[in-house]
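**Q** Let me see the structure of the following:
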Amino acid sequence: MRYLIREKLFTIGDDYWIEDEDGHRAFLVDGKVLRLRDTFELKDASGRVLAVIKEKAFTVRDAMKIENADGDVIATVREKLFTPFRDKYHVELAGGGELKIHGNLVDKDYRIENSHGDDLARISRKWFRIRDSYGVQIADGADTGLLLAVAACVDHLTEED
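**A** Purely as a prediction, here's the structure:
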């Protein structure tokens, strides 16, 4: 499934919709204002919270944690210790394992893959002619909520750099 994300431009609280390939609003990234650290909620179209994304405070390397609706940490998106020019972040899964993020993060042309090298998601601006937008293509059977939350984390962390 492919999703369209319009980059946020001067939005209050950093709220933005993620649309499916048919143009329907599928997920809302709801930014929470007046918090000590940046916090977002990923909600489905009916308003149910799928994930809470929080910037980790007091860390040497940039990091954001992704929690499920019950408050359990399911993943942490973290800056790598040694970063070649383009691969800057990786995802540590709470259940063990890691997701790798490869490509050009600033230009939004990268992929997220599992530890076996299988592509789980591909992020690209090239699919859409709409200005200030990019697409996220999720592999069949992959965790859509987690991968969209990871993409939101990468977007936020690269924006802060």
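**Q** CA only for contacts and neighbour counts going forward, please
**A** Fine.
**Q** Would you map the helices across the chain?
**A** 144-160 (DSSP state H).
**Q** what ranges do the strands span in it?
**A** Ranges of strands in the chain, per DSSP state E, are 2-6, 16-20, 25-32, 39-44, 49-55, 63-68, 73-79, 89-93, 98-104, 109-113, 119-124, 133-138.
**Q** Now the second one, please; I'll put the structures next to each other:
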Amino acid sequence: MYVIREKFFSIGDDFDVLDEHGNKVFHVDGKVLSVRNKVVIEDPSGQEVATVHRHLVALRATYEIRIGGEKAAEVRKKLFTPFREKFTIDVPGPDDLEMKGDLLDHEYVIERGGEEVAAVSKRWLTIRDTYAVQVAAGIEPLLIIGSVLALDLALDRERERDKKNDEDN
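**A** Predicted structure coming up:
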């Protein structure tokens, strides 16, 4: 299980991803987001291990996850999803994943072929403004953490766009 602080990009802060014992397992550099539409995930020694960046030219919100310099997945919002938000985690090959549930409140699961491989929940923790990410054995944690970051970035962009539209009307 990993612990992530909620709304980590609202200020552009750096933050740490902790394991269930409170040990830092990753550091996320959120400051580069505003300049390059990219976040960098580092190991505790400061070495870059993964990145998440937004495709600037895309029909719908699309974020690319690179692990160890290699493209690991693209996270995309599904076009037609009445009543619920859904995102696809498109990995090379046939084993795509899907995020579904209450994405805005960080209560959702990530599935592969109908089987749950990760769960994100604020309910597991009593600490305010944090949520837990549980990853099944055999699943790359950086892929899941990168996907959670991509989702949060996409939802934050939507909130900002909606807020701007409200102010313009």
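**Q** Make TSV out of the strands of structure 1 and add mean neighbour count.
**A** As requested, the strands of structure 1 are exported to TSV (neighbours: other Cα atoms under 10 Å):
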stretch	mean neighbour count
strand 2-6	20
strand 16-20	20
strand 25-32	20
strand 39-44	23
strand 49-55	21
strand 63-68	23
strand 73-79	21
strand 89-93	20
strand 98-104	20
strand 109-113	20
strand 119-124	22
strand 133-138	22
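**Q** Let me have those in JSON lines, extended by distance to Thr144 of structure 1.
**A** Output for the strands of structure 1, formatted as JSON lines (distance: least, Cα to Cα, whole Å):
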{"stretch": "strand 2-6", "distance to Thr144 of structure 1": "10"}
{"stretch": "strand 16-20", "distance to Thr144 of structure 1": "12"}
{"stretch": "strand 25-32", "distance to Thr144 of structure 1": "10"}
{"stretch": "strand 39-44", "distance to Thr144 of structure 1": "11"}
{"stretch": "strand 49-55", "distance to Thr144 of structure 1": "10"}
{"stretch": "strand 63-68", "distance to Thr144 of structure 1": "13"}
{"stretch": "strand 73-79", "distance to Thr144 of structure 1": "14"}
{"stretch": "strand 89-93", "distance to Thr144 of structure 1": "15"}
{"stretch": "strand 98-104", "distance to Thr144 of structure 1": "14"}
{"stretch": "strand 109-113", "distance to Thr144 of structure 1": "12"}
{"stretch": "strand 119-124", "distance to Thr144 of structure 1": "9"}
{"stretch": "strand 133-138", "distance to Thr144 of structure 1": "6"}
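**Q** Out of those, which is closest to Asp161 of structure 1?
**A** strand 73-79 (11.2 Å; Cα to Cα).
**Q** Check the spacing between Asn165 of structure 2 and Glu158 of structure 2 real quick.
**A** Note on Asn165 of structure 2: its distance to Glu158 of structure 2, by Cα to Cα, to the nearest Å, is 10 Å.
**Q** Looking at the two, which has the bigger crowd around it?
**A** Between Asn165 of structure 2 and Glu158, counted using other Cα atoms under 10 Å, Glu158 has the larger neighbour count: 13 against 10.
**Q** measure the more buried one to Ser34 of structure 2 for me?
**A** Distance from Glu158 of structure 2 to Ser34 of structure 2, by Cα to Cα: 15 Å.
**Q** now do Asp102 of structure 2
**A** 26 Å.
**Q** Aligned counterpart of Asp20 of structure 1 in structure 2, please.
**A** Correspondence of Asp20 of structure 1 to structure 2, assessed by TM-score structural alignment: Asp19.
**Q** residues touching that match, list them.
**A** Asp19 of structure 2 makes contact with 1-3, 25 under the criterion Cα atoms under 8 Å, 6 or more residues apart in numbering.
**Q** I'd like those residues written out as CSV, with distance to Gln134 of structure 2 added.
**A** Converted to CSV, the contacts of Asp19 of structure 2 look like this (distance: Cα to Cα, whole Å):
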residue, distance to Gln134 of structure 2
Met1, 4
Tyr2, 6
Val3, 9
Val25, 14
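**Q** what's the closest of those residues to Glu42 of structure 2?
**A** Once Cα to Cα is applied, the member of those that ends up nearest Glu42 of structure 2 is Val25, at 8.7 Å.
**Q** Report the separation between the match of Asp20 of structure 1 and Val49 of structure 2.
**A** Asp19 of structure 2 is 17 Å from Val49 of structure 2, by Cα to Cα.
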